[in-house]
Structure formats: C-alpha cells, structure tokens
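A predicted structure for the sequence below; I have some questions about it.
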Amino acid sequence: MTELIPVFDGHNDTLMKLYEAAEPDKEKLFVEGSPASWHIDLPRARKGGLAGGMFAIFPPPLQRTRRGNAAPGTDEPLASELGRAEALDATVAMASILLRLERAGAVSVCRSAADIRAAMAAGRLATVFHIEGAEAIDTDLAMLDVLHGAGLRSLGIVWSRPNAFGHGVPFRLPSSPDTGPGLTDVGKALVRACNRLRIMIDLSHLNEKGFRDVAELSDAPLVATHSNVHALCPHARNLTEWQLGAIRDTGGMVGLNFATGFLREDGRMDPNTGLDVMVRHIGALVEALGEDHVGFGSDFDGATIPATIGDVSGLPRLIEALAAHGFGRELIERIAWKNWVRVLERTIG
C-alpha cells in the first residue's frame, strides 16, 4: 500500500516522557522533535500517519523489577502502592502539558467521537485524555468530576499495582491474570460513576476478579486499550479466552500492545522481534472478537517495541505486514482507526 492509512492508537505514554524531560518548553519538544529514543513527536506522527489516540497520564514512579530484556518469572512482585499526593501532582502536571499542547495548536483534546472525526478531517492530532491508574482520584470521587471537566474520557482503574479501587496484575509469565482480589466498594462506585459520566473504562492491567466486577457492573462496552492474547503469550497482562469472550459479547474492543514482552511466547523485552508475531496476535484477536473490535494500542514511549517499527514513523511497516498476510484494505482501515472511533462513539458519545 503506497497511500498512508491514518491510525488512531489506543495507548501511548508520551505525556510521561514530556513530564519527566528536563526541557522546560514541553510544547516545543513535542512540536519540533523529541530525542531519537522517544517514540512520538509531531513530525514523526505525521510521517507515520498517526491521526490520533488515547494519550495516557501515568503517574510515576515506574517500579521496574527486572533488568534488560530478561523474561519475567512466576514470582514477580506486584509494584508498590503510590501515595495520592504524589499521584495527584503528577496527574495534574501531565494534564496541564496536554492542555498546553492544545493551546499551542499541536493537538485537539477530543471529548466525543465527533470531535475526533473533526480533528482528523482538519489534520490535527486527535487526542483523548486518558488516565492509567486512578491514584489521583479521591475515594469520594470529587476529583473524577474535576478531571472529567478538564476532558478526561478514558480511565484505567489500575496500573500494575494496588490502589484504593482495585488491584493490577504483576508482570509474571507464565501466569493467569487471576492474581488477587476484585474491586473494592469504592472501585465499584468508580465504575458506576464512569458509566454515568460516559468515561470509557480501560481493563488493561486489571486482574481477573476486577475484570469480572467491571463486566458485571458496567453498562458500556468492555475495552482493553493495550493488551494481547494470553494463548499466544501466557503473560498475566494478556487476555484469556473468557475475557476475550466477555469483550466480544458487549461489542467492545482490544488494542494490540506493541510491547515485545506481551507479544513473544517467552516474554522477553527484545526489540529483535518480527512483525509476524504482531500479525499473529492481530489474527487471533480478529478471530476471537470479530473484525469490528480490534485495533492498535501501541504503548509507544512506555515499552520495548519491535525494532522494525522503531517509533511512530514506522507504523506503515505494520500496515504493510498486515496487507502482506492477506488483510484487505477495508479491514486494515477498521483496525487502524475506524474501530476505535466506533467504540468511542458508544462509550464517550
């Protein structure tokens, strides 16, 4: 395919990169070009066809328990809890960066699917304000209203650590996602509040019992923005057959995570991972969910991805790999962006 197909991506951690960067002018860093080791900036996004995506606010610190590209074990501990004050400071700071990028004309912060379509038509990067880990939200949920007013439209209740609302999964392989208790009472209240406010709930990082609680409580499609197929890579972060079935039954969505540790059967964070592995996961997701329920959830700027892609400018290489494996243009366009806009229309409006 010679024509660039637009991509709407389910997950990236670029705001965290900008937050942690020493450069005070965050807008300039994003608009004019970031370090080569980063995955997303505006020039590379345009080159790769990135038309928009969920821009995650992930409150650090990121606790790493392994070194290099070693595979995880079966006893990897769950990351430690993060204090609310620290999480709130980081969350507000990253939200400020996103809003300043919008004022600079670099992105459009989209509050509806109609906003996404309008931004894409105008050639502006369509961003959805997403939070990965709800530690900044108080148990009375007052901050949820404030964040929603600022544009929050997608929320991952947990990252891979416990908080007041539930428990994430540890980075273990082989392991099922059944690694701890379900949602707390306030976690269940958070699900109901998100439904009421039309904030999409992201199930990536949530353990099995918490997943079951959301499936029982939520009246919205079930969505995992950046997760893969457990049958192909038996990592606790990936989705089992019953989880995929639950997502399918609600007309939900899964975004393929490009992180090699969640793609490879051996769980190694190895950039020398072929695109055929990614295509295999995409094929398995399409088979499990149907053609209208699969997309990309790259985890750019938050993970080790295949060197063949490199960064966001390499997205066309994945598109070409799908085409080479028999995916038709219409299906590729659904996977690349149309399915995300469809499910966001059903969740955020």
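Received the coordinates, thanks. Numbering: from 1, shown residues only.

alpha carbons only for contacts and neighbour counts from here, please
Will do.

Just list what the strand or helix carrying M16 packs against, helices and strands only.
In this structure, M16 is located in helix 14-20 according to DSSP states H and E. With contacts defined as 3 or more CA pairs under 8 Å, 6 or more residues apart in numbering; DSSP states H and E, the packing partners of helix 14-20 are helix 26-32, strand 50-57, helix 84-103.

and among those, the most buried is which?
Stretch with highest mean neighbour count among those: strand 50-57 (a mean of 26; mean count of other CA atoms under 10 Å).

From the chain's centroid, how far away is it?
Its chain's C-alpha centre lies 9 Å from the corresponding centre of strand 50-57 when counted by CA atoms, centre = their mean, to the nearest Å.

For D115, the count of nearby residues, please.
Using other CA atoms under 10 Å, D115 has 17 other residues around it.

how close does it get to L125?
From D115 across to L125, the span is 11 Å (CA to CA, to the nearest Å).

sorry, back to before: which one of the helices and strands packed on helix 14-20 lies closest to G314?
Proximity of the helices and strands packed on helix 14-20 to G314 was assessed by CA to CA; the nearest stretch is strand 50-57, lying at 10.1 Å.

And the contacts of that closest one?
Defining contact as CA atoms under 8 Å, 6 or more residues apart in numbering, one finds that strand 50-57 is touched by 6-16, 45, 91, 94-95, 116, 120, 123-132, 154, 312, 315.

which of those are buried?
Buried members of these, counted by 16 or more other CA atoms under 10 Å: 6-16, 45, 91, 94-95, 116, 120, 124-132, 154, 312, 315.

three-state assignment of R111?
Local secondary structure at R111 is given as coil here, using DSSP: H, G, I helix; E, B strand; the rest coil.

Report the contact partners of it.
By CA under 8 Å, 6+ apart, the contact set of R111 is V128, G151, L152, R153, I348.

what about versus this one:
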Amino acid sequence: MPEPDPIPVFDGHNDMLLRLYKAGSAEAEMRFLDGTPDGHIDLPRARRGGLAGGLFAAFPPPLAALDLDTGMARARYDLPSPPTLDLAPAQASTLAMASILLRLERASAGALTVCRDVAAIRAAMAQGSLAAVFHIEGAEAIDPDLAMLDVLHAAGLRSLGLVWSRPNAFGHGVPFRFPGSPDTGPGLTEAGKALVKACNRLRILVDLSHLNEQGFRDVAALSEAPLVATHSNVHAICPSTRNLTDWQLGAIRDSGGLVGLNFAAGFLRPDGRMKADTGLDVMLQHIDALLEALGEDGVGLGSDFDGALVPAVIGDAAGLPRLTEAIAARHGQALAEKIAWRNWLGLLERTIG
C-alpha cells in the first residue's frame, strides 16, 4: 500500500532566500530545485513533507555575523540588538533575494510559482507547484518616502514585516531576551505609520512578528486589515520577548487575524533555550493555547525554516507530517487541515486578495 499523501502545508515564514543569497552561487539555486543536504527546504523535501506554499522572506542580514543560537542556548540571555542597517546595503540584499525568487520560478519549469493573490496560490497548489508569496522581514530596504514600496509591490511583494529585531526608520523590534516582555521601547515613527497605511492601500499584509508592544498597539490602532504575526508563539508558555502576550492575542482575535506557530526551539520551550531536543508536545501545547485564544480560524504554521534551529523531531520540510499528523490525532483531520493551510489562505483572501 502506498503511503497516504501528507496534509498540505502553507507556511507563514521561511528564510530559504537568505540561505541561497548567502551561498552566492547559481549552483546553490539549482541544488534547491534538484535537492540538497543544506538547510531545511528544497523542492524534493517540500514535496515529501507536503509543503505546498508559503511566505518566502527576504531578510536583509546584519553586516556582522550573529550567533544567536549559541547565545539563546543559555538559561537566561539578553543579547545586544544588532545596529540599524543603512538603506543602501538593505536594498542591495533585498533586491538580490527578490531576484533569486524570480530566477527560481523561471528555472523550475512550473515547479515553483510566485503568487500575487490567493487565486494564484490555489491554482499553483492544485497543479503541485510550490506557491511562493514574496515577503520582506524588516523594512530597511524601503526609503522613508516609500518610493521603493511601489517597486517591490510591482515585483510581487505581498507581505511585509515592519521590523526585525533591530530599530529602523519605521519602528523598533524586540531584542532577543529571555525571560522578557515585548514592552521594550517606543512605537512606530511617523514614517512607520505612513508605511502601515500604504500597505493597507496596496493590500500588502503587515506582519507583527518581531515588533515591540508599543509598535503593535500603533498598528492595531491604524490598520484596516486583520492583524497577523506570521511566526510567533505564546508568551504565557515561553516568556520570550518574541512571543505574544494575552492582550496581543486578544487584539489579533478581535481583528479576525492569525498567528503562525514558530518552530524555533527557543520560542517554544518554557525554558527559552535554543535546543534541538524539543518535542512535539510543546509545539502542541502552543497550538492548544493559540486555539483557545484565537479560535479555530486564527491559527496557522510559521516554521522559520532556514532561519532558526527547529526541533530535531521535525528536522526539515520533509518532517512536516510528524507535526500535522500529531495535530490531526489531537484535534481531528478537519482542524488539522485548517491549521496547516486553509486558515492561511482564508486570511490572505482578506488581506492581499
């Protein structure tokens, strides 16, 4: 008897483009298409694990290398925030990662499709093509006058994280601190508030992951769209600055928004440590808490593949069925499918169209 097909997954966040950008070669891009032992995602492993689509992030990396996994393996930590990234290097890296995504689409012979609306996502999934939505994690590539936003939107940008965990022209990200509160500084700048309004106008999803508490409050007051945290977890279980408090979850629920479960071990474990021996049980504990806080329509997955250390029991994209099957065993097949992909597509229909 052949193995049943895995539950499809639409993933709210991965950093595969950053991994390929750092590799810096056409060969690395071809290995993504053909299969590679590197990182968490390539096309063959995506197919084996049921990864059908997701938000593919362009993250402008710090100019100096960071070793967050080592710092976050300690029992307590308060890591210094990377310095603000200037516009020119941020634009160069972001545009380079956008180019990688477009090249992969051309080279894949239909195996990967860059999608600009939900109709395109559904069509790609129906054809077995990996449905990639262009996302930016940290808006450093956008000038305060927002001229670059129109260019990026024309290139396919449909989802934008205002900040990563460093300040920029638009707002302030949370530092990597455990234990800690997301209440870590001031809110959005005037340019940040203008960016939120422009994203609403262009139907670009505004991602609240990495944003501090006051910035979150500012977006909640300004935005006309559902509130979304693409890859964040529950602060009451793991009191990291990166996780969402009860009031934040309530605001997301009241807006008809969504939270994607982050697989990064340090944002899952109650002890906050970035360790691979993290079990499915704690992932399911976060799922249960998100369901209680947000309801059945407000929970998705946001793996952070290729951007974080994930539980060894998952390993990479091919290991996704271990989680989706565990969710189905706990909550039933229909709800597992909602969490795995249906909720994301419903949310995107209400945001990007």
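Happy to help now that I have it. Model, not experiment: these values are computed from the prediction.

Restricted to strands, list the contacts of R111 of the first structure.
Counted as lying in strands by DSSP state E, out of those, are V128, L152, R153.

Quick one: the strands in the stretch 51-200 of the second structure, in order.
Using DSSP state E, counting those that start in this stretch, the strands found in the stretch 51-200 of the second structure span residues 51-58, 77-78, 112-114, 130-137, 157-161, 177-178.

which stretch among the ones you listed comes nearest A198 of the second structure?
Closest to A198 of the second structure of the strands of the stretch 51-200 of the second structure, according to CA to CA: strand 157-161, at 11.3 Å.

Have a look at how far, on average, that closest one is from the first structure.
The superposed strand 157-161 of the second structure is, by mean CA distance after the TM-score superposition for the first structure, a mean 0.1 Å from where its aligned residues fall in the first structure.

Strands of the stretch 151-300 of the first structure, start to end?
Under the criterion DSSP E, counting those that start in this stretch, strands of the stretch 151-300 of the first structure are mapped to 152-156, 200-202, 223-224, 253-256, 294-296.

closest to K28 of the first structure out of these?
With CA to CA as the criterion, K28 of the first structure lies closest to strand 152-156 of these, at 23.7 Å.

The closest one to helix 84-103, inter-axis angle?
Orientation check (axes from the mean of the first three to the mean of the last three CA atoms, to 10 degrees): strand 152-156 of the first structure against helix 84-103 gives 140 degrees.

Counterpart of R237 of the first structure over in the second structure?
With TM-score structural alignment as the criterion, R237 of the first structure lines up with R242 in the second structure.

typo on my end, R346 of the first structure
Counting by TM-score structural alignment, R346 of the first structure corresponds to R350 in the second structure.

how close does its match get to L227 of the second structure?
Taken as CA to CA, the spacing of R350 of the second structure relative to L227 of the second structure amounts to 11 Å.

Neighbour count: those two, which is higher?
When R350 of the second structure and L227 are compared on other CA under 10 Å, the one with more neighbours turns out to be L227, at 27 against 16.

Pull the contacting residues for the more buried one.
L227 of the second structure sits in contact with V206, D207, L208, A220, A251, I252, S255, G256, G257, L258, where contact means CA under 8 Å, 6+ apart.

so how many other residues sit close to L82 of the first structure?
Burial of L82 of the first structure, expressed as a neighbour count using other CA under 10 Å, amounts to 18.

Quick one: map it onto the second structure.
Using TM-score structural alignment, the partner of L82 of the first structure in the second structure is L85.

Make sure its match is actually in contact with N168.
Yes - at 7.3 Å, L85 of the second structure counts as touching N168 under the criterion of CA atoms under 8 Å.

Spit out the residues that contact these two alike.
Counting by CA under 8 Å, 6+ apart, the residues touching both L85 of the second structure and N168 are E140.

distance of the alignment partner in the second structure of N195 of the first structure from L227 of the second structure?
Across the two structures, N195 of the first structure finds its equivalent in N200 of the second structure, going by TM-score structural alignment. Here the criterion is CA to CA. By it, N200 of the second structure lies 11 Å from L227 of the second structure.

Would you mind giving the secondary structure of the most centrally placed residue in the second structure?
Nearest to the geometric centre of the second structure sits H13, at 2.4 Å (CA atoms, centre = their mean). State at H13 of the second structure, reduced to three classes by three-state DSSP: strand.

which bit of the second structure covers stretch 261-281 of the first structure?
Under the criterion TM-score structural alignment, stretch 261-281 of the first structure matches residues 266-286.

now swap in stretch 120-130 of the first structure and tell me
Residue span in the second structure matched to stretch 120-130 of the first structure, by TM-score structural alignment: 125-135.

And for D281 of the second structure, the neighbour number?
The number of residues packed around D281 of the second structure, counting by other CA under 10 Å, is 11.

mind listing the helices for the second structure?
Under the criterion DSSP state H, helices of the second structure are mapped to 16-23, 26-34, 43-49, 68-71, 87-107, 118-126, 147-154, 190-202, 213-222, 246-254, 280-294, 320-331, 333-337, 343-349.

Fine by me, we can end here.
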